[in-house]
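J.: What follows is a protein structure lacking sequence information:
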């Protein structure tokens, strides 16, 4: 850990390659956002209507 921090301070730190685990996290977070929208959109439409004046 300290060696990584030392390299980052020196400016020669190269980021790691993109892994499939990171893709799974990204898709999971995207799916969570879409799922929340699908869940709350009908509730908001029922409470306030589709058109707010």
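T.: All right, it came through fine. Values in this document were obtained by computation on a predicted structure and should not be read as measured data. Numbers count the residues shown, from 1 in each chain.
J.: From here on, just use CA atoms for contacts and neighbour counts.
T.: Noted.
J.: From residue 26, how far off is residue 20?
T.: Noted for residue 20: a distance of 10 Å to residue 26, by C-alpha to C-alpha, to the nearest Å.
J.: Regarding residue 18, what is its secondary structure?
T.: With DSSP: H, G, I helix; E, B strand; the rest coil as the basis, residue 18 sits in coil.
J.: Second structure for comparison follows:
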């Protein structure tokens, strides 16, 4: 029984680590996407207008 509890705690720690990594990667992706949108607005004309023309 004790071994099962230790394994459960170990897997729970691993899941927490993966969850934190996922939050980090998602926030990083959002940061990159927002930066790309701002750069598109500042430097070239937006892609949607080019496609509509």
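T.: Happy to help now that I have it. In this text, all values refer to a predicted model and were calculated from it rather than measured experimentally.
J.: hmm, back to that, neighbour count: residue 20 and residue 26 of the first structure, which is higher?
T.: Taking neighbours as other C-alpha atoms under 10 Å, residue 20 of the first structure and residue 26 compare with residue 26 leading, 12 against 9.
J.: so what corresponds to that one in the second structure?
T.: Counting by TM-score structural alignment, residue 26 of the first structure lines up with residue 22 in the second structure.
J.: okay, now the aligned partner of residue 40 of the first structure in the second structure: neighbour count?
T.: Under the alignment (TM-score structural alignment), residue 40 of the first structure maps onto residue 36 of the second structure. By the measure other C-alpha under 10 Å, the count of residues near residue 36 of the second structure is 12.
J.: Residue 36 of the second structure: helix or strand, and which one exactly?
T.: Here residue 36 of the second structure, judged by DSSP states H and E, is contained in helix 2-42.
J.: List the buried residues in the helix or strand just after that helix.
T.: Counting by DSSP H and E, the element after helix 2-42 of the second structure in chain order, helix or strand, is helix 47-52. By neighbour count with 16 or more other C-alpha atoms under 10 Å, helix 47-52 of the second structure contains no buried residues.
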